[in-house]
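Trainee: What follows is a protein structure lacking sequence information:
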């Protein structure tokens, strides 16, 4: 399992993903789940993946191959005329990879090879866009009513996003909010864990913004984790007392 969040702000886009791919007392592995392609000044595209690792790596591999020789490998996300078309191409690639696995005689259901993806970015001349892509190849787009998407282990980190998200917040506050969401998820589920990757994208910059990996022992993440726990205890103590009738 994994946890990824893509967020649409007035200022631009924010992406964050964990890197855990397997979990157990003696078997923990990591792999990158956030991938970016860009032509500086023309387009920036970020893709995050959750689900069957073989499926997601195959999809990313196919997308990457098509960008290296677009004249011979179509469709290429670096040539598509719109973010909507890129979402369609990525969705179709995901659908085809899952179908190929099933056609190969694997004794498993489609769910075993399933994956979901968050894809966002901007092409020059159009606005930034953010999409959630399903295993069936279809997708939905972020809106004012639905400004962020989660994939993977979503339930533990959603309450703070719903309560604290503001579209006008800056990137720094967005990263802080997402780290609280990730901390809640990591503390609740062994299948999500550090390191955590993030990328920001400023509207109309047409280049990758801030990007970094937060490792185990990171001082700021540790402060967020302990500070949020203490803040919850204080807030709980300030709530009205319950009295039995």
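Mentor: Okay, I see it. Small disclaimer: the values here were computed from a predicted structure and weren't measured.

Trainee: can we go C-alpha only for contacts and neighbour counts from here?
Mentor: OK.

Trainee: For the residue in the chain sticking out farthest from the centre, list the residues it contacts.
Mentor: In terms of distance from the mean C-alpha position of the chain, residue 245 ranks first, at 46.9 Å (Cα atoms, centre = their mean). Taking Cα atoms under 8 Å, 6 or more residues apart in numbering, we find residue 245 in contact with no residue.

Trainee: what about the helices in the chain?
Mentor: Taking DSSP state H to define them, one finds helices in the chain at 53-68, 83-103, 158-164, 171-188, 219-238.

Trainee: which residue sits closest to the residue positioned nearest the centre of the chain in space, ignoring its chain neighbours?
Mentor: Centroid-nearest residue in the chain: residue 4, 3.4 Å away (criterion: Cα atoms, centre = their mean). Among residues not flanking residue 4 along the chain, residue 17 sits closest, at 4.2 Å (Cα to Cα, 6 or more residues apart in numbering).

Trainee: any idea how far that neighbour lies from residue 178?
Mentor: Distance, residue 17 to residue 178, using Cα to Cα, to the nearest Å: 10 Å.

Trainee: Need the overlap of contacts for the two.
Mentor: Common neighbours of residue 17 and residue 178 (Cα under 8 Å, 6+ apart) are residue 5.

Trainee: Neighbour count: those two, which is higher?
Mentor: residue 17 (30 against 26; other Cα atoms under 10 Å).

Trainee: The more buried one reaches residue 1, doesn't it?
Mentor: No: contact criterion Cα atoms under 8 Å: residue 17 and residue 1 do not qualify, at 11.5 Å.

Trainee: got any residues that touch both of those two?
Mentor: By Cα under 8 Å, 6+ apart, no residue touches both residue 17 and residue 1.

Trainee: tally of neighbours for residue 40?
Mentor: Residue 40 has 12 nearby residues by other Cα under 10 Å.

Trainee: And residue 239, by the same measure?
Mentor: With other Cα under 10 Å as criterion, residue 239 counts 8.

Trainee: Quick check: it vs residue 227, distance?
Mentor: 19 Å.

Trainee: ok, now residue 73?
Mentor: In terms of Cα to Cα, residue 73 sits 50 Å off from residue 227.

Trainee: Residue 94 now?
Mentor: Distance from residue 94 to residue 227, by Cα to Cα: 40 Å.

Trainee: second one coming, line it up with the first:
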């Protein structure tokens, strides 16, 4: 399994992925799930993948040569000549369908689902940044101000902190810290997600990035985040008052705040008590 998250902010974009792939308890491997497509000064694009590893790798390879014909007089569209991220996402969708048409039936006969999902975001030229979530059918949705981040893979463990912190005005470094905390929560709760991690931070308008790193178990910042987050969570938990049933005026009682003071209760009859 895997966990990937991508965030689009006014200040830029943040991408994070783990690298664990497993096909059973005794077959755990490491594969990179992030790939950067960059032409400095012209375009910066980042692709994160989850799902069946062989399908994801095939899509990534085909994407670099995939050509989408938009008409007889139009130059075939690729990720390298697309003039906007929407067209680049269309090329990615075409690459996914290409792999399905080539391998879908044989995978089905082998009992393997065509399971792949991807996050694809970046900036081309003077157009604003865009972020897409791609599905196995090659279709996609785009992030908005109301939904500034996407997750794929084991998303449930890391989502609460993103919901509480991330909004379009979040600074880039704060967002990077938040996605690392989100990843730590996932690592803590799910063994199918594992180090090392790939992190890319893109500043709006730069059309390149020098803030791309691989994080392993010895990375001092991530070790600090993991230990501090755990300690602070425990500290905040300890500072919350325990529930009281009939408190003094200074206590916050657990009972008495609702017109329905008790759940439905069944009282056993004398006959039932003897059974």
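Mentor: Arrived safely. Given the structure is predicted, the values throughout are model-derived calculations rather than measurements.

Trainee: Of the helices of structure 1, give the one that comes closest to residue 11 of structure 1.
Mentor: helix 171-188 (7.8 Å; Cα to Cα).

Trainee: The closest one vs structure 2, average distance?
Mentor: By mean Cα distance after the TM-score superposition for structure 1, the fitted helix 171-188 of structure 1 averages 1.0 Å away from its aligned residues in structure 2.

Trainee: in that helix, what's buried?
Mentor: By 16 or more other Cα atoms under 10 Å, the buried positions in helix 171-188 of structure 1 come out as 171, 174-175, 177-186.

Trainee: That one to helix 219-238, inter-axis angle?
Mentor: 80 degrees (axes from the mean of the first three to the mean of the last three Cα atoms, to 10 degrees).

Trainee: can you list contacts of stretch 191-198 of structure 2?
Mentor: Here stretch 191-198 of structure 2 makes contact (Cα under 8 Å, 6+ apart) with 1-3, 15-22, 32, 34, 154, 186-187, 212-217.

Trainee: Next: stretch 59-70 of structure 1.
Mentor: With contact meaning Cα under 8 Å, 6+ apart, stretch 59-70 of structure 1 is reached by 35, 72-79, 90, 93-94, 97.

Trainee: can you rerun that using 10 Å?
Mentor: 33-37, 47-49, 53, 55-58, 72-79, 89-98, 115 (Cα atoms under 10 Å, 6 or more residues apart in numbering).

Trainee: Buried ones among the residues you listed?
Mentor: 33-34, 37, 47-49, 53, 55-56, 75-78, 89-98, 115.

Trainee: picking that back up, and residue 132 of structure 1, which of the helices of structure 1 is closest to it?
Mentor: helix 83-103 (8.6 Å).

Trainee: post-alignment, the closest one versus structure 2, mean distance?
Mentor: Averaged out, helix 83-103 of structure 1 is 1.6 Å away (mean Cα distance after the TM-score superposition for structure 1).

Trainee: hmm, back to that, redo the buried residues of helix 171-188 of structure 1 as CSV? Include distance to residue 232 of structure 1.
Mentor: Formatted as CSV, those follow (distance: Cα to Cα, whole Å):
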residue, distance to residue 232 of structure 1
171, 23
174, 19
175, 19
177, 14
178, 16
179, 15
180, 12
181, 13
182, 16
183, 13
184, 12
185, 15
186, 17
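
Trainee: Pretty sure residue 213 of structure 1 sits against residue 221.
Mentor: No: counting by Cα atoms under 10 Å, residue 213 of structure 1 sits too far from residue 221 to count as a contact (11.2 Å).

Trainee: tally of neighbours for residue 211 of structure 2?
Mentor: Considering only other Cα under 10 Å, residue 211 of structure 2 is surrounded by 11 other residues.

Trainee: Verify the contact between it and residue 172 for me.
Mentor: No: shown here, residue 211 of structure 2 and residue 172 do not form a contact pair, counting by Cα under 10 Å, at 11.2 Å.

Trainee: list the residues that contact both of these two?
Mentor: In contact with both residue 211 of structure 2 and residue 172: 14, 201, 202, 203, using Cα under 10 Å, 6+ apart.

Trainee: I figured the second one was touching residue 44, is that so?
Mentor: No: the pair formed by residue 201 of structure 2 and residue 44 falls short of the contact definition of Cα under 10 Å, at 11.1 Å.

Trainee: so what's in contact with these two at the same time?
Mentor: Shared between the contact lists of residue 201 of structure 2 and residue 44 (criterion: Cα under 10 Å, 6+ apart) are residues 208, 209.

Trainee: can you map out the strands along structure 2?
Mentor: 3-8, 12-17, 20-22, 28-30, 34-39, 43-51, 116-124, 130-134, 140-142, 149-153, 197-203, 211-215 (DSSP state E).

Trainee: Comparing the fourth one with structure 1, how large is the average distance?
Mentor: Read it as strand 28-30 of structure 2. Mean for strand 28-30 of structure 2 is 1.0 Å (mean Cα distance after the TM-score superposition for structure 1).

Trainee: Would you mind giving the residues in structure 1 matched to that strand?
Mentor: Counting by TM-score structural alignment, strand 28-30 of structure 2 pairs with residues 28-30 of structure 1.

Trainee: now that stretch, how far from the centre of its chain.
Mentor: Offset of stretch 28-30 of structure 1 from its chain centre (Cα atoms, centre = their mean, to the nearest Å): 18 Å.

Trainee: No further questions, thank you.
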